[in-house]
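A.B. asks: I'd like to go over a predicted model; first the sequence, then the structure.
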Amino acid sequence: MRFGRTLDEGIIPEWRAQYLDYDQGKKIIKRLCKGADLPKPAEATPGSFYTDQSYAETNVSLRLPSPALNPRKPSLQFRRSSAVKLAGTSEATGTPSSESITDRSPLLDNDRIRTYGGEASVDGTPAVSQQLPLTTFTRNATDVFFNWLGGEVNKIEEFYREQEKEAVRRGDELKKQIDTLQKHRLLLKKKKQSAVPGPTLAWLDRLEFPSVPKCFSNKNDIDARNSHRDYGFRSEVNYTHAKYMLKRASYDYYQNLLKLKSYRALNETGIRKIVKKFDKTFQTSFLESYMSQTSRYNMHTSKQVDILTEDIIKLYAENFESGHHKYAVEKLQRGEIYDPHNRSVLLTGLLIGAGLPLFIRAIYAGVRDLHRGHEFAVRFYLQIWAGFFFIDLILLLLSLNLYAWQHFRINYMFIFELDRSIAMDYRQFPVLPASFFFTLSLLGWINFDVSAGKFGYYIPCLFLGLLVVAFAAPYPAFWSTRKWAMMALLRLVLSGLYPVEFRDFFVGDIFCSLNYSVSNMALFFCLYGKGSWWDNETEAETCGSSHSRVMGFLNCLPAIWRFLQCWRRFLDTYDWFPHLLNSSKYSATILYNLFLSYVRINEGNVTYRALFIVFAILNAVLSSLWDILMDFSLSIDLRPVLIYPRWAYYVAMFVDPLMRFHWVLYVVYWDQTQQSAKISFIVALIEVVRRFVWVFFRVENEHATNVGQSRAFKDLNLPYFYTDETPTPTQSPTLTQGSSATAIPSSRTQVVCKSDSASPRFTAVQRILRRAHTMDFERRQQVADTDQEDSDG
C-alpha cells in the first residue's frame, strides 16, 4: 500500500487496512501484463493470481461495475493499421493464440492494442481502416482488474460513511459538553456567592477504591462506577481543568477531521494513479470515465466534513477566543507545536556518557575485591546493587521499545490508554532511567572503589532513599507520569481487587522478569535490619537465599500477582479460556520458583531437585507456547497483519523459547555453591533481555489487532457525563472515563489468511488463538467486537 513515499507518509497507521491496496493493484497489473491464464471473473477459483484478495469479497452490493469501454462513445472499437498484425494472433480469426498468452506478452512495443474514441464519419461510425472485436485476453484482464478495484472503492466508501457518521456524533457531543461548561461556570458563581466556610472531606473521593468482581455485583453499578475512572482517580470536575480538556478535545476533533479529509484525498489519488497505471500498461483510456463514475460516491459529493470543520472553528472561537475567528483557526491548526525535545536527548546522552565509565570502574573494583577475598561483604554488595541495576536496565530497554514503536508507527499511547497531553514523549522518557543509571554508577563507584569507611555501608540505603524520593515526591517534574506509575504499582500490589487493564497485566509481566530485584528486598532489609552485619559473616549468611524463606516467597510474588489478575478476569467475564488456562501457567511458574527456593535451602535433596526440573520444564514449555501462540499470535505462516520485518518474527519465535530454558544453568552448576550468586545474576540478565523482546511483540500484536478492527481514534477526552438525556445545571458534573476505543464496523475482511486451504477446524482454532491476547485485559469503556471471523468460527 504505497502511493509513493511522500503519499505513504500521510497514511494513518490505524486506518492502513482501509486504504486502497495499491501494492495489490500493481501485482494484478503486473501479472496481467505477463499474460497469465485468466479465468473469467465469475469462474475465479483459489490459486489464481488474486488469491490474496479473494474475488468473492469484491462481489458486494455497492461494488462499482466494470466500466464500459467508453460510455460516452458506445461505438468505440479497437483499430489497427492494415500494415501491422497483432503479435500472437491467428490470421484466420484475429484472436490471440494460447501460446502468445501464456509464453509471451501480447503487448509488445510495436504491437500494442490502443483504445480511443475515434472521430465519427458522416454516418456516425468510427473512421477507422479496420475494426476488430475486443480480444478475450483483454476483456478478461479488464474485468478482473476493475472488479478488484470496484471492491476497493466500495471498501473505502463504506468506511468513509462510517467515519463521517462518527464525526457527526462526536461533534454533537462536543457541542453538548461545551454548553455544559457554560452552565458549570454559572453554577460555580452561584455556589461561590452562597458558600459557607467549613471543613471538607472531598479529597477522599479522589481515590479509586477496589471494586467487587462483576459476578458478585450488578453490572449497571459496575459500569457506572467504571465510567468515573481516569488514571486511577475520580473527582468532582474542576472548572479550569474541564475548560482545558474541552479545548484539547476541540483540537483533537479538528485534527481528526483533517485526517478524514486526508484519507479521502489520498484514496482519490490512489484510485487515479492505479487506473492511470493500468491505462499506461495496456494502452487504454479508462481514467476519465472511471473517475467520473466514482465522483458520484458520497466521499466525493458529501460536504459534511467541511461543514463540521467550519462549525468547530466557530464553536472554538465563540467559547475560547472571545469570538476571534482568526486566532481560533491559528490555534486549532497549530495545536501542539512540534518539540524535538533536544534538551531531553542531550541530558540523556550526558548522563549515560558520564555514568558509563563510573559503572565500569565500579564493576571492576567489585569483581577484583571479590576474587581477592578481602571482604565477604563485597558479595552482598554486588547482589544488592545488581537488584537495583536490573530495574534500571529494564527501563533503559523500555526506552528502546518506545523508540521502535515510534519508528514503526505503533500507537502505544492508544494501547496503554494514555492522555497525550500529559504523557511523556519517547525522547523524554529516557531521562528517568539515565538519571537512575548515573546515580547508581556514581554511588556504586564510591561504595566499591573509594575508601569511604563505615559510611560506605550506608551508601545502598542512601541510593534507595533517593530513588523513593525521586519517584514519589510530589514535585512538578514528570508528575503525571510518576502518578500513573504509582497507581499502576498500587493496582499491581492489590491484584485481584481492581479490574485488569492493559497496564495492569503488562506491569505484572514486567515484574515476573524482575523477581531477582523483588526477592533482593528480603536480602536488603534483612542485612540492614541486623545492624553491623559487615562485621559478622555468619550472621550475614542467614539473610542469603540458602537460608531465607522470605526471599523464596518474594521470588514467587510477581507470579502470584499475575495469577490473581487471571482469576479477576475470569470472575469479571466467566470466560474459562484463556483466563483459567493462563492462571494454570502462572501456577507452574509459582511452583518453579518455590522448588528453586527449596533446592537452595535443602542442598543435596534429590526429591526437591527432581520436582524443580519437572516444574521448570513444564513452566518453560507452557510459557513458550503461550508467548508464541497467544501473546505474539504467531505460527509457521505468521499472521495476516505484520508491522515489523518478517525475519524479526522468526527470530522471536526462536529466541524467546530458547531464553525460557535459562534454568538449565541452575542444574549444570548445582554442585558449585560458590557460583550460585553469579549463576543467579546471569539467569536474571537473560530473563530481562527476553522480556525486552517480549515487550516488542506483545504491544505490536495489540496494535495489529487494532489495525485489523479499524480502532482508529480514542473517544474525545471529555470532562462531563450525563445521568440522563437532559442534564440540568444543578447536576454535579463528574469525570468520565478519559479515553476509550471505538470499534468501527467493517463489512470486509481486511486481510485474508494465507492458510485458506486448511481445514475449517484448524482455521477456527487458529483464529481463537490469535484473538486470545485481546482478552487479557479490559478497556476503561468496553469496545464492541466487530470481527466477523469469530462469529464464523
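C.D. replies: In hand now; what should we look at?

A.B. asks: C-alpha from now on. contacts and neighbour counts both.
C.D. replies: Noted.

A.B. asks: neighbours of Ile384, how many?
C.D. replies: 18 (other Cα atoms under 10 Å).

A.B. asks: that one contacts Asn520, doesn't it?
C.D. replies: Yes: under the contact definition of Cα atoms under 8 Å, Ile384 touches Asn520, with a separation of 6.6 Å.

A.B. asks: dropping in the other structure now:
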Amino acid sequence: MTINDGERKRWSNIKTCKTKSIARERKSIMKFAKELQSQMVPEWRTAYMDYDSLKSILEAIETKRKTTRTPIQRKHTIYRNFSGLTRKLSSRSVLSEMESQIPDKEFRQVDEEVKFVAPVDDLGELEVEFFKKLDDEVNKVVKFYKAKVEDVMNEANMINKQMEAFIAFRIKVHDPPSNFDEGLEMARLASEVANVSHISVSSPSRNSGTSVIDVIKEEESYHEVSSPFEDDKEGVKNEPEIEDIDKSKGQAKGKINVRHAALDILDQVKLNNPPDTPRSTFIRILKGPAQNDLKFNRYSLKKIELQLKEAFVEFHYKLRLLKSFSYLNMLAFSKITKKYDKISTRSLSASYMKMVDNTYLDSSELNKLVERVEDVYSKHFAKSNRKKARNVLRPKARRERHRVTFIMGFLFGCAISLIVALILLLRAYNIWDNEHSPKYMDNVFPLYSLFGYLVLHLIMFAGNIYFWRRYRVNYSFIFGFKEGNEIGYIQVLFVCFAIMALALSTILANLDMERDPVTKDYNVLTELLPLGLLVLLLLVLFCPINIFYRSSRFFFITCLFHCICAPLYKVVLADFFLADQFTSQVQALRSLEFYICYYGWGDFRIRENNCRESKVFNTFLFIVAIIPYWIRFLQCLRRMSEGKKAREGANALKYLSTIVAVSFRTANTLNQSFAWNLAAWITSGIATIFVMYWDIVIDWGLFQKNSKNKWLRDELVIPHKSVYYVASVLNLLLRFAWMQTVLKFELPFMHRQLMLAVIAALEIIRRGIWNFFRLENEHLNNVGNFRAFKSVPLPFQYEDDELKDE
C-alpha cells in the first residue's frame, strides 16, 4: 500500500503542528519560571514553591512516556486518593487521603505530616515522586504564609491600639476640655466608644464567623470620632447634628462620662522615646529620666502623626507582599498541574486547584484588608482624598527615562573625547619634560585628583548596583531607600560622567604652563577653575530644589550627618556603610585639606605653596587620615552598647588598630627614621592581618570549613565559585598597598603625586569589590531569617505592653 503525496503532506503538517505546540508549551513554561524568579520577594525565595524541581520531574516523566510504547495503566481510585482531590486540604499533606486505600506500610505519621515511604505498585515511580513533592510544596507554602499572616494580624492589633491613643491625643490637642461643648459632641461619641473596646482580630478562616476584616472595625468608629477636626471632601468641616441630642441633665452627664472614658486611654500610655537622637542619647548616658510624658501640643501631634504614617506605609507594603506571595504560588501550582495534565493526558488540574483554593493560601480576605487600610489612611491622614492616600501607600517605581540614558551616553562620549584631547596635548607640547611640570604636579594635580577619586568611586558603585540587581541582592531594602526612589546604576553613571566631563574640561583649560613674562603670574581665572568646580558640586549636593535626584542626595546628607555626629545617633547599615567608604577615601580627604591650604595660605597665582612646611598642615594630615576610622570606632561602640555584642567590640578594636597603623605610617612619611619605619611595619602588619580576617570571614561570610562549597559558604548568589576565590585573593593583595609608603617604592617615570594617586585608586577598587560581597552576605542573612520588612518605631507604649516586655 502506497501513500500518496497528499497523505504524506497531511501527516507532515500534523507532525509539524505537534512539534510547534510542544515548543510553545516549553517556551511558556520557561517564561513563567523566569517570571516567577523575577517577581518573588528575594528574602522569601526559599519559601516559594520549588517550580524548577517539579518541572524537572515532569520532564523526566515525559521522557519516560516517550520511550515507553505502552502507557502505564493505573487505578483511578488510588490515583485520586493519592493526589488529595477528595478532601479539603488542611495543614496535613494531601497524601493523607491514601491512608484508607493502601496498606499502612506505605505511609507513616511524622510530626503531624504524612510522609510517603515507598512507591505504590500501581503508580509510576516518577509520578509518585511528583505528587509527594507537590504535597510537600503545598504544605511548605501554606505553613509559611500562615505564619506571616499571623504576624500581620499581631501588628494590625498594635496599630489599632496606636490609632486608639492617637485619636484621643488629637481630640485632646484640638479641643481641650475647657473649650469643649459637651452637649454637642458627646452624642456623637456615645455610639462609637462602645465599639472601641470590642474589637477582635482573627485569622482568616472559612469556617469561622470572623475574618481579617474585623481588624480595622475600630477604625470605622474613628472616622466619625475624628471627623469634626478634619475637612471633608468639599473642604468644609462636618458639623454635628443636634436634632437627636437629649438636653436632659442626666443624659448630658452621661455623655461627659463617655468623653472622659474615651480620653482615659491617655492615662495608660506614654511616648516611645528610643535612643536614636542626640538628646535621647545624652539622657541615656547620664541615666536621667526618659522624657516619656505626653505633651499635648501641635508639635507632638505632628510628630506622632508622621510616625503613624510611616507605620501605615510599611504595614500596607507588607500586605502587598503577602498578596503577591499568595498570587504567585497559586499561579505556580496552577501552571504545574496543567503541565501534568498535558503530559499524562488527564484533566485533574481543576480539581486539584479547587482543593488548593480552599486552603489558607487564598488572599481574598487580605485584599479587603488592604482596601480598608487605604480607607483608614485616607480618612485620617489624607483628608478623605483616597487618590492621595493610594499614591503614598503605593508609590510607583522610578521610571527609566530614555533621555537620562541618552544624556549619560553623550556625557560619556564627551569624556572619552576630552581624554583623547588631553593625551594629544600632553604629547604635542611635551609637557612632561617642561620645566614647569614639577610645579604643576605639586600644586595643581592634587586639586584635580580629588575629582578622579570621586569618579572612580562612582563607577565602582554603579557596577555594584548593576550586579546587585543582576543577582537579585535587595540593596534598596538593605540600605533603607524609600520605595520607588532608589537610584539605579544608570543614574549613578549619569552623575559620574557629568563630573568627569566637567573635570576634564577644567583640566584642559588649566593646562597652561606659560606665565606672564612681566607679572610672573598664571591666569587667575583658570587657576580658580578647580575651586569653582568643587563649589559647584557642593551647591548641587545641598540644593533644596527637586533637581538631580533630591531624595538620594538628602539620603546621603542624612547618613553623612549621622556619621559626623557618631555615636549620638542609632547606627544603621547605611550609616556605617558610608563611613566604610570614607576609610578608602583618605587621600581624597587630604586633597580637601590641600584645597584649604593652597587657596587660603598659598599663592595660587604663581602655583606655589608651603603646606608641607606648615606644622598645622602636617598635624591635620594625621587628623584627616584617622577621622573615618574614628567614626567607625565610635559607631562600633554605639552598636556594642545597644546590642551587647562582643563582635562589635572586636570590630572596634580592628578600627583602633588601623588608626594606630595609619598614624605611624603618616609619621614615617613626615619623619624619615628607622624607628618610625619599624613602628609602621609592625603596626601595619598587625592591622592588615586583623582586617583581612574580618573582610573574608565576618564581612563576606566566607572561609567556612564545613561549608558545602569548599572554603566558601553554603549559599552563594554567583554561580561561579571561582569569582569568590579571585575576589579574596585580590582583596588580600590590595590590602598590602600600604607597603609602598614604608618601602619608599618609586618609579623614575612617575611623579610622587601620581604614585599616591595610583595607590589611592587601587584602594577604591578594593572597596568596590568589598561592597558587593558585603551586601551579598547581608542579603543572605536576611534571606535566612526571612527579613523583608524594616521595623518602624511606634509612637505610643502601653503600660500593659511594657509589663509584658519586662
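C.D. replies: Received the coordinates, thanks. What you see is a predicted model; the values in this text were computed from it and never measured.

A.B. asks: the helix or strand hosting Arg284 of structure 2 vs structure 1, average offset?
C.D. replies: Here Arg284 of structure 2 is covered by helix 278-285, with elements defined by DSSP states H and E. Superposing on structure 1 and averaging over aligned pairs (mean Cα distance after the TM-score superposition for structure 1), helix 278-285 of structure 2 comes out at 5.9 Å.

A.B. asks: mind listing what's buried along that helix?
C.D. replies: Buried residues in helix 278-285 of structure 2, counting neighbours by 16 or more other Cα atoms under 10 Å, are found at Pro278, Ser280, Thr281.

A.B. asks: got it, and stretch 674-692 of structure 2?
C.D. replies: Applying a neighbour-count criterion of 16+ other Cα under 10 Å, the buried positions in stretch 674-692 of structure 2 are 676-677, 679-681, 683-685, 687-688, 690-692.

A.B. asks: between the residues you listed, which is nearest Phe617 of structure 2?
C.D. replies: Trp676 (19.6 Å; Cα to Cα).

A.B. asks: so what does the closest one match up with in structure 1?
C.D. replies: In structure 1, the position corresponding to Trp676 of structure 2 is occupied by Tyr608, as judged by TM-score structural alignment.

A.B. asks: okay, and its match sits in which element?
C.D. replies: helix 606-625.

A.B. asks: give me the mean distance between that helix and structure 2.
C.D. replies: Superposed on structure 2, helix 606-625 of structure 1 shows a mean distance to its aligned partners of 2.9 Å (mean Cα distance after the TM-score superposition for structure 1).

A.B. asks: how about TSV for the buried residues of helix 278-285 of structure 2, with distance to Tyr466 of structure 2 added?
C.D. replies: Below are the buried residues of helix 278-285 of structure 2 laid out as TSV (distance: Cα to Cα, whole Å):
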residue	distance to Tyr466 of structure 2
Pro278	36
Ser280	39
Thr281	38
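
A.B. asks: picking that back up, farthest pair within the buried residues of stretch 674-692 of structure 2?
C.D. replies: Across the buried residues of stretch 674-692 of structure 2, the two lying at the largest distance from each other (Cα to Cα) are Trp676 and Met692, at 23.6 Å.

A.B. asks: if I look at Ala488 of structure 1, how far off is Phe478 of structure 1?
C.D. replies: As for Ala488 of structure 1, its distance to Phe478 of structure 1 is 15 Å (criterion: Cα to Cα, to the nearest Å).

A.B. asks: these two: which is more packed in?
C.D. replies: Here Ala488 of structure 1 and Phe478 are set side by side on neighbour count (other Cα under 10 Å), and the busier one is Ala488, at 21 against 16.

A.B. asks: what are the ranges of the strands in the stretch 601-750 of structure 1?
C.D. replies: Taking DSSP state E, counting those that start in this stretch, the stretch 601-750 of structure 1 contains no strands at all.

A.B. asks: now swap in structure 2 and tell me
C.D. replies: Secondary structure of structure 2 by DSSP state E: the strands cover 107-110, 113-116, 269-271, 796-798.

A.B. asks: winner for burial among those?
C.D. replies: The highest mean neighbour count among these belongs to strand 796-798 (a mean of 21), with neighbours defined as mean count of other Cα atoms under 10 Å.

A.B. asks: after superposition, how close is it to structure 1?
C.D. replies: Strand 796-798 of structure 2 sits 3.6 Å off on average (mean Cα distance after the TM-score superposition for structure 1).

A.B. asks: can you name every helix or strand that that strand contacts?
C.D. replies: Using 3 or more Cα pairs under 8 Å, 6 or more residues apart in numbering; DSSP states H and E as the contact definition, the elements that strand 796-798 of structure 2 packs against are strand 269-271.

A.B. asks: returning to that earlier point: got the contact list for the helix holding Tyr608 of structure 1?
C.D. replies: Identification of contacts with helix 606-625 of structure 1 by Cα atoms under 8 Å, 6 or more residues apart in numbering yields 585, 588-589, 591-592, 595-596, 598-599, 656-657, 660-661, 663.
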